[in-house]
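[1] how would this look folded up:
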Amino acid sequence: MAGRFAPRPTRTTVRGGEVVVPAARRAPVAAGRVRTWVPDGPLDLGLVLGPLRRGPADPTFRAMPDGSLWRATLTPVGPGTLRVAAVGGAVRGEAWGPGAEWLLEQLPGMLGADDDPSAFTPRHRVLAMARHRRPGLRLTRTGLVLESLIPSVLEQKVTTDEAYRAWRSLVRKFGEPAPGPAAGGRLWVMPAPRTWALIPSWEWHRAGVDNKRASTILRAVRVAARLEEAVRMPPAQAQARLEVVPGIGPWTSAEVVQRSHGAADAVTVGDLHLPGIVGWALAGDRFADDAVMLELLEPYAGQRHRAARLILLSGQVPARRAPRMPRGDIGRL
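    Next up is the predicted model:
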């Protein structure tokens, strides 16, 4: 979702998290464990899994020409690679590595099986039109905390380009190649908590990560097991647990539970752009702050994150007036 100093409003995050999936064109790949799941309604893989991609060159995520989406992730039982593709009215999942069975077990939840789009009733025309145009939107539930927490911390108070570059650099340098065919060998699994904890200070600097964000990540990985336990809590309690870690506030915790829990009501506050976008779409107020945004979203209590995401996907974004935030690169200092 939004929440970063985005260089331009066409970025994946500002658009509301969407990956363009090419038309399906089955290509042969090495066989892995397989599961087929049939959703109970329209499903757009690019919309559902889009928020899990951290930039167009995310080393843990690939959209392939054959219409498939690939993810490499660190599951509770080890690294795993997942390939998903729409086959007729069903979704075929193939997985490799120690985490394969875990990924296939989580497949329906990851594709929005636990989400209930019918619980949302649009009260504004822009939301009604956005939902009509995006019937396949469901909220993913990964069941993993750290894989969303670390990139969210990297995205605190910097441009998307800076955050994506840092994530890319650190994962490729300290992660491991994904098991299986892994989108032609171009996928990487993010580092384990202990590996994050052992990254030297100068490597954070080279990746463009300042001491504040690096320290927050180091504090988080030291209590990684406790944070992962939050997936079994309601979203509000999970956010409270995350925010016990210094450096993790409401913005970051909301960005995490939106992905780890599929939290339909976890609206992102403390964002530079989102209040103005919501204010503009619902009330013509480009200068709305968090208080105004929450007031405008009050009719959607219980579904405020879905409402905000539909607004982002609607394209109703006010024209930019202020200068763009200057890009920084402490790795070159």
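[2] rest of the way, CA atoms for contacts and neighbours
    OK.
[3] for residue 165, which non-adjacent residue is spatially closest?
    Leaving aside its sequence neighbours, residue 165 sits nearest to residue 207 (Cα to Cα, 6 or more residues apart in numbering; 7.3 Å).
[4] same check, this time on residue 285
    residue 279 (4.7 Å).
[5] tell me the SS of that neighbour?
    What DSSP: H, G, I helix; E, B strand; the rest coil gives for residue 279 is helix.
[6] gap between the residue nearest to residue 165 and residue 161?
    In this view, residue 207 and residue 161 are 12 Å apart by Cα to Cα, to the nearest Å.
[7] before we move on, back to that, burial of the residue nearest to residue 285, as a residue count?
    Per other Cα atoms under 10 Å, the neighbour tally for residue 279 reads 24.
[8] for residue 242, same thing?
    26.
[9] dump the residue contacts of it.
    By Cα atoms under 8 Å, 6 or more residues apart in numbering, the contact set of residue 242 is 227, 248-249, 253.
[10] for the chain, give the helix that spans the most residues.
    Scanning the chain for the longest helix, with DSSP state H as the assignment, gives helix 160-174.
[11] can you list the helices and strands that that helix packs against?
    helix 146-154, strand 188-189 (3 or more Cα pairs under 8 Å, 6 or more residues apart in numbering; DSSP states H and E).
[12] quick check, distance from the next helix or strand after that helix to the centre of its chain.
    Using DSSP states H and E, the helix or strand that follows helix 160-174 towards the C-terminus is strand 176-177. How far strand 176-177 lies from its chain's middle: 21 Å, per Cα atoms, centre = their mean, to the nearest Å.
[13] mind listing what's buried along the helix or strand just after strand 176-177?
    Next along the chain after strand 176-177, taking DSSP H and E as the criterion, comes helix 182-185. Residues 182-183 are the ones in helix 182-185 that count as buried (16 or more other Cα atoms under 10 Å).
[14] surely residue 148 touches residue 258?
    No: under the criterion of Cα atoms under 8 Å, residue 148 makes no contact with residue 258, lying 9.3 Å away.
[15] of these two, give the one with the bigger neighbour count.
    residue 258 (25 against 22).
[16] let me see the contact set for the nearest residue to the more buried one once chain neighbours are set aside.
    Once flanking residues are discounted, residue 258 sits nearest to residue 266: 6.3 Å by Cα to Cα, 6+ apart. Contacts for residue 266 (Cα under 8 Å, 6+ apart) come out as 235, 254-255, 257-258, 304-305.
[17] what does residue 152 give?
    Neighbours of residue 152 in contact, by Cα under 8 Å, 6+ apart: 252, 255-256.
[18] so of those residues, which ones are in strands?
    In strands, defined here by DSSP state E, there are no members of the contacts of residue 152.
[19] ok, so of these, who is nearest residue 134?
    residue 255 (21.4 Å; Cα to Cα).
[20] I figured that closest one hits residue 268, correct?
    Yes: with contact defined as Cα under 8 Å, residue 255 reaches residue 268; the gap is 6.7 Å.
[21] compare with the first, here's sequence two:
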Amino acid sequence: MSLPRTLSPDAPPGLDLARTLSPLRMGVSDPCWHAAPDGSWSWATRTPAGALTLRLRPADGGVAAEAWGPGADWAPALLPGLLGVHDRPERLVADGPVAELVARYPGFRLARSARVADAALAGVCRRGVSAFEAGRAWSLMVEAMGDDAPGPGGLRLPPAPRRVAASEPYDLHVLGLEAQRADEVRRIASHAPRLELEGGEPPAGVVDRLRGIAGLGADAVDHARSVALGAPDALPVVDGHHRAALVEVLARPDAPAADAEALLEAHRPQRGRVVRLVGLSLEAAAEAG
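    As a prediction, the model looks like this:
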């Protein structure tokens, strides 16, 4: 194994690395991610230059990073997004339970992976099923259509677009994706080369290309905007348990009953941030047992 490239990226003061990165993974069993007991997080992904494994860990009030693989030269470009350097959490003006969540997670930032196709695939996997079922489908797809990642840790790279695009409906059915979602993931994969962010291209360009994929649901586009681009108003795809928690947090005792989407309207243009904050509270509750 070759020695890693080491980096010392700038990080926002007080960054909570775990809370910032955890929304990017597809559950605790995501083969592309590993959270270690020492507080480090490892991520395997594909870049235009090849495979990349990144390991990030808190260090001296900041973050230290190591990169393995032919995609290591892309690490400096990806790190600011992963660490939420672009994010402006102070733009969420909230009161009541939402303000309490903001105070509970002061180091949380909206990260962006910059991997648009992978995020759209994950959004399709999440649609209409529980978080467990979505994570299982994603993990099976990674194991069946991904590759071993460089570096330590035994991580897997996300599904290779060419394999997903060439798959048959039955190949995806056995992974837990019915015909509609299977068709969408193949469409995303066939367009994956066009979904790379190019240089200093504004995010709107790649979003337009993603929206231009025939038959792709708007929720998958929004999920990609949330995960890959860190858009604070984009709504990630969440399950019924998460939506119920949103209603519990956002509903006013003296207001008529409403669903999560309607209740989130009061928080434009920061709806996605509110969804993530509620998700962090659910993760904390699960960790506490």
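[22] returning to that earlier point: highest neighbour count among the contacts of residue 242 of structure 1?
    residue 253 (26 neighbours).
[23] that residue maps to what in structure 2?
    Aligned against structure 2 by TM-score structural alignment, residue 253 of structure 1 finds its counterpart in residue 221.
[24] distance of that match from residue 230 of structure 2?
    13 Å.
[25] tell me how many other residues surround residue 241 of structure 1.
    Residue 241 of structure 1: 17 neighbours (other Cα under 10 Å).
[26] am I right that it is in a strand?
    No: assessed with three-state DSSP, residue 241 of structure 1 is helix; it does not lie in a strand.
[27] how much space separates it from residue 235 of structure 1?
    From residue 241 of structure 1 to residue 235 of structure 1 the distance is 10 Å (Cα to Cα).
[28] touching, residue 135 of structure 1 and residue 45? I think so.
    No: counting by Cα under 8 Å, residue 135 of structure 1 stays clear of residue 45, with 11.5 Å between them.
[29] these two: which has the busier surroundings?
    residue 45 (25 against 14).
[30] distance of the residue nearest to residue 258 of structure 1 from residue 132 of structure 1?
    Residue 266 of structure 1 is 22 Å from residue 132 of structure 1, by Cα to Cα.
[31] please apply the same query to residue 258 of structure 1.
    22 Å.
[32] residue 154 of structure 1 now?
    Residue 154 of structure 1 is 34 Å from residue 132 of structure 1, by Cα to Cα.
[33] what about the strands in structure 2?
    5-7, 33-35, 41-47, 50-59, 62-68.
[34] would CSV of those with distance to residue 252 of structure 2 and mean neighbour count be doable?
    Output for the strands of structure 2, formatted as CSV (distance: least, Cα to Cα, whole Å; neighbours: other Cα atoms under 10 Å):
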stretch, distance to residue 252 of structure 2, mean neighbour count
strand 5-7, 47, 15
strand 33-35, 36, 22
strand 41-47, 38, 22
strand 50-59, 39, 21
strand 62-68, 39, 21
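[35] quick one: which of those strands is nearest residue 288 of structure 2?
    Per Cα to Cα, nearest to residue 288 of structure 2 of these: strand 33-35, 16.8 Å.
[36] hang on, the earlier thing: among the strands of structure 2, which is nearest residue 262 of structure 2?
    Among the strands of structure 2, strand 33-35 sits nearest to residue 262 of structure 2 (Cα to Cα), with 33.1 Å.
[37] whereabouts in structure 1 does the closest one align?
    By TM-score structural alignment, strand 33-35 of structure 2 lines up with residues 61-63 in structure 1.
[38] mean per-residue distance, that stretch versus structure 2.
    Average distance, stretch 61-63 of structure 1 versus aligned residues of structure 2 after superposition (mean Cα distance after the TM-score superposition for structure 1): 0.5 Å.
[39] so how far does stretch 82-97 of structure 1 reach from one end to the other?
    9 Å.
[40] neighbouring contacts of that stretch?
    By Cα under 8 Å, 6+ apart, stretch 82-97 of structure 1 touches 24, 31-39, 45, 67-72, 78-81, 100-101, 103-104, 107, 179-180.
[41] 7 Å - rerun?
    32-39, 67-72, 79-81, 103-104, 179-180 (Cα atoms under 7 Å, 6 or more residues apart in numbering).
[42] thinking again about what came up before, would you turn the helices and strands packed on helix 160-174 of structure 1 into CSV with distance to residue 60 of structure 1?
    Below are those laid out as CSV (distance: least, Cα to Cα, whole Å):
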stretch, distance to residue 60 of structure 1
helix 146-154, 10
strand 188-189, 5
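[43] identify whichever of these lies nearest to residue 220 of structure 1.
    Across these, closest to residue 220 of structure 1 is helix 146-154 (Cα to Cα), at 8.3 Å.
[44] which bit of structure 2 covers that closest one?
    Taking TM-score structural alignment, helix 146-154 of structure 1 hits residues 117-125 over in structure 2.
[45] mean per-residue distance, the matching stretch to structure 1?
    Mean for stretch 117-125 of structure 2 is 1.2 Å (mean Cα distance after the TM-score superposition for structure 1).
[46] how far off centre is that stretch?
    9 Å.
[47] go on, stretch 25-40 of structure 2?
    12 Å.
[48] map residue 204 of structure 1 onto structure 2.
    Match for residue 204 of structure 1 (TM-score structural alignment): residue 172.
[49] and that match, what does it touch?
    residue 182.
[50] re earlier: wait, which of the strands of structure 2 is closest to residue 261 of structure 2?
    Per Cα to Cα, nearest to residue 261 of structure 2 of the strands of structure 2: strand 33-35, 29.6 Å.
[51] how close does residue 143 of structure 2 get to residue 162 of structure 2?
    Distance from residue 143 of structure 2 to residue 162 of structure 2, by Cα to Cα: 15 Å.
[52] please disregard the earlier target; I meant residue 140 of structure 2.
    17 Å.
[53] the more surrounded of these two?
    residue 140 (19 against 15).
[54] just to revisit the earlier point, hang on, isn't the match of residue 253 of structure 1 packed against residue 120?
    Yes: assessed by Cα atoms under 7 Å, residue 221 of structure 2 is found in contact with residue 120 at 6.2 Å.
[55] please enumerate the helices of the stretch 1-150 of structure 1.
    12-15, 45-49, 100-110, 125-133, 146-154 (DSSP state H, counting those that start in this stretch).
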